[in-house]
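Peer 1: Quick one, fold the following:
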Amino acid sequence: MSQSIVLSFIALSLLIALTFSYEIPLLKRPKTPEQEKRFFKMITSIQERSRLERTYGVRLNRPYLQKFGDGQGEYIPLTDYADTQYYGSYQIGNPPQTFTGIFDTGSSNVWLPSKQCKSIACYVHDKYDSSASATYKPDGKEWEIQYGSGHCKGFFSKDMFRIGKLEVKDYTFGEATELSINFAATGFDGIAGMAMPEIAVGGVQPFFDALWQQGQVKNNVFSFYLTLKESGKSSVLLLGDSSKEYYDGELSWVPLTNGTFGRPTYWLTSFDKIETGGLLIGGAYAAIDSGTSLMAGNAEDIAYILDKVRVKPDCSDIDTLPNVDISMNGQVFTLTPKDYVMNMQGQCLAAFIPLALPKEMGRFFIFGDTFMRKYYSVFDRTNMRVGFALAKH
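Peer 2: Reported below is the predicted structural model:
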């Protein structure tokens, strides 16, 4: 039976791991001027639809996008795709077949395009060939995942999974036999989910859980260091630890919550308030999501924020915009205009996007890469918490 779940989308990371911990560089692929132009138009269009909804009652017809130590970890390099997508590499099979993927804290499955896929999007990505692997084992159970930016479906298989120097035998992952056209424009092949096992489609084990269970990493912790494209520094996913090399000061810890879901799902926290330009938004839940490029939240709340932080397209008023202060667990995390304004070929827009959420979810935000670039982020499964510190740039 095909199983499906609505999960978050988007872009980010790479991994590495050692018996202690491992660092993986994350990569960045620049957008072409035409791609930046389309992205700018898409975000401004969504922001304008939110304003119309609030002012004139126009419904935003868009479903929710479901989606400590001494640095002795596995370091995974990440590629930065124009400060909106960060992705890295992992391998499947023996001999290994290499793929690029988003390391996504907003979903829990690993999938990649299958050689059996005939969708147009599959032709522009590397595809897994089970017949070329000596360690392949069939599974056959069908799966389907709906992301905010498209859907994918296929069947499960088992094979050797490698990331950096770490490996998991007989790992269950998804072979995608159908991809929506949206995936043709991505700089990565697949997704490597790092959220809670409770939301994994098919009940399979997230890859970091498997690494921890098999003793591949020292601590049940991983951390992200995301850089700006002009900084010249490399983005990194560190598996099994955190490192002072990437942040200043001390980590501020925020406990996880089940929120309205009633069970562990995402890396879900709560915040006390958001303040900007005299506007105060009360407390709500927030998912810390490496797979979401921007800051997102309820359409009404984001519309109010945009009223205060909306930048002129020519960027001329960026120095007059207010800070956005987010209070979590007694600590204040500040985003300045330089943090939340995206400049694409001389065109500026505020990195806030509205979501049309079901009422039963209550107030809900997503703190994506815009937030995680400013604050080095540590994900601690042992203590069910997330730590933040000012990233070194």
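
Peer 1: Only C-alpha atoms from now on, for both contacts and neighbour counts.
Peer 2: OK.

Peer 1: got the residue ranges for the helices in this protein?
Peer 2: Ranges of helices within the chain are 33-56, 207-213, 299-309, 337-340, 369-374, based on DSSP state H.

Peer 1: elements contacting the fourth one?
Peer 2: Same thing as helix 337-340. The contact analysis (3 or more CA pairs under 8 Å, 6 or more residues apart in numbering; DSSP states H and E) places helix 337-340 against helix 369-374.

Peer 1: ok, now how distant is F39 from G101?
Peer 2: Counting by CA to CA, to the nearest Å, the gap from F39 to G101 is 20 Å.

Peer 1: So for these two, which residue has more residues nearby?
Peer 2: Neighbour count, other CA atoms under 10 Å: between F39 and G101, G101 has more, with 29 against 15.

Peer 1: wait, isn't that one in contact with P113?
Peer 2: No. Here G101 lies out of contact with P113, judged by CA atoms under 8 Å, at a distance of 10.9 Å.

Peer 1: F365 and G282 touch, don't they?
Peer 2: No. F365 is beyond contact range of G282, at 11.8 Å (criterion: CA under 8 Å).

Peer 1: Let's compare: structure for the following, please.
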Amino acid sequence: DSMMGSFILFGAIDPAYTTNGITWIPLSAETYWQVTMDRVTARGKPLACTHGCQAIVDTGTSRLVVPSKALSRIQAAFGTTSDGQISCSRVPLLPKIVFHIGGKPFPVPPTSYVVQEDGECILGFQGMDIPTEAGEIWILGDIFIRNYYVIFNRANNMVGLSRLP
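Peer 2: Next comes the predicted model:
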């Protein structure tokens, strides 16, 4: 019985989706669901955000929005064109991208971060430099979110993440 699709639950946490435990991450700014991200790795090696950065967990963003320098590094590491295109046959060879947040790893597989459009495969990353006092900022949109049960806890100003079963 596979669970498909998405849902919103207000005022409670569904224990069926938190069997892998919940990692609670305090907000670093209360303007958005903003947290401190430790780093981003692939194949166990640093990929971006190597000295920490800020990330917003955002259901209103479909892609992963990353600083343009980070996007260039990701495209170079994965051998894509500058517009993010990659041969669909190479997708199974791509590594998981691991977002390290709150001292824990949150992997996202290539089946989530590669988007198929009109029979072509492209990385679901969008380069955008969002100036903040905190330096570079990422937006972890649906590509990240679809892999996790995400809990937005305004009472305690935290985001909870649990790997989906």
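
Peer 1: re earlier: winner for burial among the helices of structure 1?
Peer 2: Of all the helices of structure 1, helix 369-374 has the most neighbours on average by mean count of other CA atoms under 10 Å, namely a mean of 24.

Peer 1: What residues in structure 2 pair up with that helix?
Peer 2: Aligned by TM-score structural alignment, helix 369-374 of structure 1 falls on residues 142-147 of structure 2.

Peer 1: List of residues touching that stretch?
Peer 2: 57-64, 108, 112-113, 124, 163-164 (CA atoms under 8 Å, 6 or more residues apart in numbering).

Peer 1: let's see 10 Å
Peer 2: Stretch 142-147 of structure 2 is contacted from outside by 5-6, 57-64, 97, 99, 106-115, 124-125, 148, 161-165, using CA atoms under 10 Å, 6 or more residues apart in numbering.

Peer 1: More neighbours: which of F365 and G282 of structure 1?
Peer 2: Between F365 of structure 1 and G282, F365 has the larger neighbour count (other CA under 10 Å), namely 24 against 13.

Peer 1: Which residue lies closest in space to the more buried one, excluding its sequence neighbours?
Peer 2: Leaving aside its chain neighbours, F365 of structure 1 sits nearest to G297 (4.0 Å; criterion: CA to CA, 6 or more residues apart in numbering).

Peer 1: wait, doesn't the one you found sit right on R363?
Peer 2: Yes. Taking contacts as CA atoms under 10 Å, G297 of structure 1 lies within contact range of R363: 7.7 Å.

Peer 1: intersection of neighbour lists for the two?
Peer 2: Common neighbours of G297 of structure 1 and R363 are listed as 284-286, 357 (criterion: CA under 10 Å, 6+ apart).

Peer 1: are any of those buried, and which?
Peer 2: Among the shared contacts of G297 and R363 of structure 1, the ones that count as buried by 16 or more other CA atoms under 10 Å are 284-286, 357.

Peer 1: Need the residue closest to the centroid of structure 2.
Peer 2: Structure 2 has F144 as the residue nearest its centroid, 3.3 Å off, counting by CA atoms, centre = their mean.

Peer 1: So that residue versus P92 of structure 2, what's the distance?
Peer 2: Distance, F144 of structure 2 to P92 of structure 2, by CA to CA: 18 Å.

Peer 1: again with Y113 of structure 2
Peer 2: From Y113 of structure 2 across to P92 of structure 2, the span is 12 Å (CA to CA).

Peer 1: Check G124 of structure 2 too.
Peer 2: Distance from G124 of structure 2 to P92 of structure 2, by CA to CA: 15 Å.
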